[in-house]
Each structure stands twice: as structure tokens, then as C-alpha cells.
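A.B. asks: Below is the structure, and that's it, no one-letter string:
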């Protein structure tokens, strides 16, 4: 056993100097410890017949041997269910912040409304003059190289689309791959199609031209950036726990309704009127969330 300890120490020292992975070698060859321990016990037991032997085994020694055996069996069980492999992957990998590849979906000419089911992560929506939908995301991926991390992130990111009549439904597939966590999605949509948005987290909306109407059901914080010359009416259903802000002026109305939750906060409608009020944006906000509207 002394030789095993010396050999292990030298191996770790050599691996440290030469930047070698000693973990695989230890996992592969550790059962030899039992062989050497067993040989040592047999040899010392044989020599121990002589009363002058310097090494003797007592009850404590037997307990230590049994403890080592059970620890070895436990380690073997962990190796069998893949725990040691996961530890090895964690020790030899790094976490990268990856921008995934851009995916595109065509928008048919008959589509008049987009229904977007937002993911439970940050979402940024931009409008443009294009007639297609583009998206990409940022993800944290753990891998042994940046290229491998990007491949993992790309595999786990997908934009789902389904068209029914004049409505196109858009949803996001979050990565089901281990070691990949999406932190933010960006989607670019046509500016002349009405939008209905259901979101589960914070959303940022950038509208450079307003040629469409919006309906937003938000359970997270909402930031909206609109052009300074916008002709728009924003109506939001809020309660006292919501925060309103931005560079616009919010005006309250007398319309109220009682909520069904335990907070008993009365809902009220607040609005912003800009320009000729040609377009509309209707917002239903959950308690505790905030709306910020800024003119660019």
C-alpha cells in the first residue's frame, strides 16, 4: 500500500506538470488497490506466524480494510451510474456564452396576425420591413471547446411555426440538452402584421415603424421602445403593485374592476396617447410587473 501511495503521488505530480488528465487513469485502474491490499494482508498474515513480526493485524485493522472495501464498492456503483463521468466532464469543460445561428421562417402573404408564445427567459422583439421571421438566441453552454458549445446550443434551439387561416403561431423550443441554458431570445418580425404576445418572462419590444396593432399579456417586466413620431394609443390594465414609467405620460381612467386573487387590488386602465392614435397596443399586466415605454 505504501508503494501505491508513492506511485499515486508521483502520478499526480507528473500530471500537474505536464497538464495531463489523471482522472481517467485513476478511474480505470483503481481496482488494483484491492489486489495490492489483499496481497499485503496475505503476505503479512503469513509472516505474522512468527511472533517476532513487526506488523500485526488487530480488530481496528480489519475494520479499516472493510471500510476501504465498502468505499470501493460505493465508488464502483457511482462509476456504473455515470456519476464519475459527469464529474470528469465538469472538471475538463468550460462554460461559454454562445450566440446561436440565425433561423428563418417565411410568412405567407395571407397572414394578418402573429401569435407569439414567448419562452420563460428574456425575449427581445424587433420589427423590420422584411416579410419573414428571424430568430437567434444567447445560451450558456458547458463543453470542452467553444465549437462544441456552439454545436450543443444550436441543437437545442428551434423556432416552431404553425399557420391556421390568416394567423401564424410562433413558439420557442427551449434546449432539452444537458449543459445548455438559454438566457435570451431575439426575434425579428414584419412590422405590418398585427401581433398577439403571451410571455412568461421579461420582454423588450423595439418598433422602428408602427404599422400594426399589439395585444400583450405579460407576466414579467415589459420594456417598449417606439419611434418619436408614432401614432399610437397604449392601454394597460394594471393595479397598485405595477410600476409605470418611461419617457411618456401615463393617464388613468375611471374604469376599474376587482381581481379574483387574494391581493384584492382593484384593476384600472391607464393609457398613453401619441399622435393621431392610428395604431393600438393593449396590455394586460400581472401584479408586481412593470411597464416602461420610451420614445426613440
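C.D. replies: In hand now; what should we look at? As the structure is a computational prediction, the values presented were derived from the model and not from experiment.
A.B. asks: okay, CA-based contacts and neighbour counts for the rest of this
C.D. replies: Fine.
A.B. asks: Strands of the stretch 101-250 of the chain, residue ranges please.
C.D. replies: For the stretch 101-250 of the chain, the strands defined by DSSP state E, counting those that start in this stretch cover 103-106, 113-117, 122-128, 132-143, 158-164, 167-173, 180-190, 194-199, 203-206, 214-218, 222-226, 232-238, 243-246.
A.B. asks: closest to residue 38 out of those?
C.D. replies: Smallest distance to residue 38 across these (CA to CA): 40.0 Å, for strand 132-143.
A.B. asks: Residue 60: which of the strands of the stretch 101-250 of the chain is closest?
C.D. replies: strand 132-143 (45.0 Å).
A.B. asks: Can you work out which other helices and strands pack against that closest one?
C.D. replies: Helices and strands touching strand 132-143, by 3 or more CA pairs under 8 Å, 6 or more residues apart in numbering; DSSP states H and E, are strand 94-99, strand 103-106, helix 146-156, strand 180-190.
A.B. asks: got the angle for it vs strand 94-99?
C.D. replies: Here strand 132-143 runs at an angle of 170 degrees relative to strand 94-99 (axes from the mean of the first three to the mean of the last three CA atoms, to 10 degrees).
A.B. asks: ok, and what's touching strand 132-143?
C.D. replies: With CA atoms under 8 Å, 6 or more residues apart in numbering as the test, strand 132-143 has contacts from 89, 93-107, 149-150, 152-153, 157, 159, 179-190.
A.B. asks: Over to stretch 10-17?
C.D. replies: Identification of contacts with stretch 10-17 by CA under 8 Å, 6+ apart yields 20, 21, 22.
A.B. asks: mind putting these in JSON lines, secondary structure included?
C.D. replies: What follows is these, written out as JSON lines (DSSP: H, G, I helix; E, B strand; the rest coil):
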{"residue": "20", "secondary structure": "coil"}
{"residue": "21", "secondary structure": "coil"}
{"residue": "22", "secondary structure": "coil"}
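A.B. asks: Pull out the buried residues from the residues you listed.
C.D. replies: Among those, not one counts as buried by 16 or more other CA atoms under 10 Å.
A.B. asks: Is it possible to get CSV of those residues that adds distance to residue 173?
C.D. replies: Formatted as CSV, the contacts of stretch 10-17 follow (distance: CA to CA, whole Å):
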residue, distance to residue 173
20, 39
21, 36
22, 38
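A.B. asks: next helix or strand past the strand or helix carrying residue 16?
C.D. replies: Using DSSP states H and E, residue 16 sits within helix 2-18. Downstream of helix 2-18, the next assigned helix or strand under DSSP H and E is helix 23-29.
A.B. asks: Check it against this one:
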């Protein structure tokens, strides 16, 4: 009596087909994903045809049909993998996996901003947004912004920020120039949050007044030779870098921590304000270089550190 083992041919055909696909993909540098998604249903066709074939011929011959369960399980696993791939593709998760595998992290230059202040502009009001920012005074008459940002994307993909309006809002109203940094897009990816880091430097003419809303972010100020007054409120860690020939008076109001040269700060103990028993008392102090003709006022911030050579 002849014994037919149903499933052996199917498993063999599946292994041969998978091996051919892998071999061709290596030599042709092809993407396996579309090929695997398209060929796996043939496994079920081969298995079904094999069962029908042996059942048909077993009637004509004195034979016994035996199912090779190990081979059938192997074929079933391949089929389930194909179904899972189809479900992942239809839900968009396969594209996320492909993008995560092929993506790269890179540092890209910000689209530059440069606008001549002109005689009509007397002050700049800045919303620093949620990213660290460096602010300097300059001798030019233009307000300029430059920097970099990190993004994760496909190789040779176009930068996400193509123009200034993608990260910056600038509006002129009367004698005031309003500048606001926008929050960059956050993409919820499978393997990372997609949040991008931005580091920018803002240079404004030294003769313009400046008002900064820090949004509790870290700021670096390089006032150099100020010809007007600056004000900062609600910043995180504020670092002020001064030059030897600086002529400035720094006044801190309602600040948690004040650091810098010990002989430079003069604290006003009588004006401390304590919001609750658990919160530390806010500190007030004045740091002065030269005649202090122009001032930098810091209000309601976490930390102020003065760096002086």
C-alpha cells in the first residue's frame, strides 16, 4: 500500500520560492516587502492543490493518505505571517516600520531671517517659544536669525522647514517688531516621538529696546555694548555673558536663584517674596558694570547666572 504525505510538496515549494526570492533580491538589490506581500498566497494554493491531487489519485490506487502536520504547520505559519503583513500594511504600521528602518537623523540649517529694522522700529517684542535661544546685540541695523535643527527623515528627503514662516512669525506694528518662534511639528512615530530640537541665535541692533517672554525656556544673552534697555520675564535658566567694557545694570526681580561673581551682586533682602511655606523666597538683586546707563531687567525667572571675565 502506497502512502501519500500531504504537505511535504507544499513546504518544499514554499522553501524553494522563498529561497529564490531572497537570492534574486540580493543580486538585484530589490525591496523584499512588495514581493513577500504578493507571493505568500501561492503557498495556500499549492497546499490545496496537493490535497485535492492526492485525494483524487487515492481513489484510483490502493494508497493511504497521511498528512504531514509539521509541513502543514510550517505552511500555516508562512500564511499567517503574510496575513499579518497585509494587516500591518493596511493600517499604515508597515510604512512606519519601513520609515523607521530607512530614516536617518541629521542636522539641518534653519531658513535664515534678515530684516532691516529701519528708522521706524524702536523696539522688538520676542516670544522665544519652547526651544533654547541665544540673543545678541549687534552693530548692524538688521534683525537676523540663524541656527540649526535636528530632524529624522528618509535619506535625500527634502528639509521639513523650507521657509522662514515654517518656524517663525514676524509682524510689524507701528514702531514695534513682533517675533514669535513656532513649535515645530511633532510626528508620532512607531520608534520615536518625532520631536525635533532647534538651536537658534537672534541678533538685534544694539540701539533697539527688547522685551522677551521666555516661556520658561533656557536663554543665553550676550548684550555686549547696549544702547537701549532689555527686559526678560518668565525664563528658565538665563545666562548673561558680559564683556570687560560692558556698561550695564542687571536687575533681578522675583528670581529663584542668582549666581555670578560674589562681589558683583547686591541683594535686596527686604523685598523677598515667599509664595508658600514650601517654596523658597524669591530673590532680588542688582549687578552693575560701568555707569549702568542701560539696564537688563529679569523678572519671574528660575535662575540668573552672570558670566564676567
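C.D. replies: Perfect, thanks for sending it. Keep in mind that what you see is a predicted model, and the values were worked out from it rather than measured.
A.B. asks: What value does the TM-score take for this pair?
C.D. replies: The TM-score (TM-score structural alignment, normalised by the length of structure 1) is 0.82; 286 aligned residues with a CA RMSD of 3.1 Å.
A.B. asks: about what we covered before: out of the strands of the stretch 101-250 of structure 1, nearest to residue 48 of structure 1?
C.D. replies: Comparing the strands of the stretch 101-250 of structure 1 under CA to CA, the one sitting nearest is strand 132-143, at 53.3 Å.
A.B. asks: Tell me who's in contact with the residue nearest to the spatial centre of structure 2.
C.D. replies: By CA atoms, centre = their mean, structure 2 has its centre lying nearest to residue 196, at 1.6 Å. If you count contacts by CA under 8 Å, 6+ apart, residue 196 of structure 2 has them with 149, 150, 151, 152, 184, 185, 186.
A.B. asks: Still touching in structure 1? Go through the residues you listed.
C.D. replies: Among the contacts of residue 196 of structure 2, the contacts conserved in structure 1 (both residues aligned by TM-score structural alignment, their matches' CA atoms under 8 Å) are 149, 150, 151, 184.
A.B. asks: counterpart of the second one in structure 1?
C.D. replies: Residue 150 of structure 2 is assigned residue 140 in structure 1 as its aligned equivalent, the criterion being TM-score structural alignment.
A.B. asks: How much space separates that match from residue 7 of structure 1?
C.D. replies: 39 Å (CA to CA, to the nearest Å).
A.B. asks: Show me which of the two is the more surrounded one.
C.D. replies: Ranked by neighbour count (other CA atoms under 10 Å), residue 140 of structure 1 and residue 7 place residue 140 first, with 20 against 12.
A.B. asks: I figured residue 96 of structure 1 was touching residue 148, is that so?
C.D. replies: No - counting by CA atoms under 8 Å, residue 96 of structure 1 stays clear of residue 148, with 9.8 Å between them.
A.B. asks: Which one's more surrounded, the two?
C.D. replies: residue 96 (19 against 13).
A.B. asks: Can you find the partner of that one in structure 2?
C.D. replies: By TM-score structural alignment, residue 96 of structure 1 lines up with residue 106 in structure 2.
A.B. asks: Next, the mean deviation of the helix or strand harbouring residue 96 of structure 2 compared to structure 1.
C.D. replies: Element membership for residue 96 of structure 2, per DSSP H and E: helix 93-102. Its matched residues in structure 1 lie on average 1.8 Å from helix 93-102 of structure 2 after superposition (mean CA distance after the TM-score superposition for structure 1).
A.B. asks: And that helix, what's buried?
C.D. replies: If you call a residue buried by 16+ other CA under 10 Å, then helix 93-102 of structure 2 has these buried ones: 94, 96, 97, 99, 100.
A.B. asks: hmm, who's touching the longest helix along structure 2?
C.D. replies: Taking DSSP state H as the criterion, structure 2 has its longest helix at helix 69-91. Residues outside helix 69-91 of structure 2 that contact it (CA under 8 Å, 6+ apart) are 7-8, 10-11, 14, 36-37, 40-41, 43-44, 94-95.
A.B. asks: let's see it at 7 Å
C.D. replies: The contact list for helix 69-91 of structure 2, computed with CA atoms under 7 Å, 6 or more residues apart in numbering, reads 7, 8, 11, 37, 40, 41, 43, 94, 95.
A.B. asks: Out of those residues, which end up buried?
C.D. replies: Buried members of those, counted by 16+ other CA under 10 Å: 7, 8, 11, 37, 40, 43, 94.
A.B. asks: Which pair of those spans the longest distance?
C.D. replies: Farthest-apart pair in those is 8 and 94; separation 31.5 Å (CA to CA).
A.B. asks: Tell me the one of the kept ones among the contacts of residue 196 of structure 2 nearest residue 240 of structure 2?
C.D. replies: residue 149 (23.2 Å).
A.B. asks: residues near the residue nearest to that closest one when sequence neighbours are not counted, how many?
C.D. replies: Spatial nearest neighbour of residue 149 of structure 2, chain neighbours left out: residue 198 (4.2 Å); criterion: CA to CA, 6 or more residues apart in numbering. Counted with other CA under 10 Å, the neighbours of residue 198 of structure 2 add up to 21.
A.B. asks: Could you list the buried residues of the helix holding residue 16 of structure 1?
C.D. replies: Quick answer for helix 2-18 of structure 1 (16+ other CA under 10 Å): residue 12.
A.B. asks: now the spatially closest residue to residue 22 of structure 1 that is not a sequence neighbour: how far from residue 26 of structure 1?
C.D. replies: In this structure, residue 22 of structure 1 finds its nearest non-sequential neighbour in residue 15, 6.1 Å apart by CA to CA, 6+ apart. Note on residue 15 of structure 1: its distance to residue 26 of structure 1, by CA to CA, is 12 Å.
A.B. asks: what does residue 209 of structure 1 give?
C.D. replies: Per CA to CA, residue 209 of structure 1 is found 63 Å from residue 26 of structure 1.
A.B. asks: one step back: so what angle separates the directions of the longest helix of structure 2 and helix 93-102?
C.D. replies: Using the same axes, to 10 degrees: helix 69-91 of structure 2 against helix 93-102 is 90 degrees.
A.B. asks: in helix 69-91 of structure 2, what's buried?
C.D. replies: Those would be 71, 72, 74, 75, 76, 78, 79, 82, 85, 89, for helix 69-91 of structure 2 by 16+ other CA under 10 Å.
A.B. asks: so which of those residues comes closest to residue 122 of structure 2?
C.D. replies: Here the nearest of the buried residues of helix 69-91 of structure 2 to residue 122 of structure 2, counting by CA to CA, is residue 89; it sits at 56.6 Å.
A.B. asks: Structure 1: which residue goes with the closest one?
C.D. replies: In structure 1, the residue matched to residue 89 of structure 2 (TM-score structural alignment) is residue 79.
A.B. asks: ok, now how distant is its match from residue 137 of structure 1?
C.D. replies: Separation of residue 79 of structure 1 from residue 137 of structure 1 (CA to CA) stands at 35 Å.
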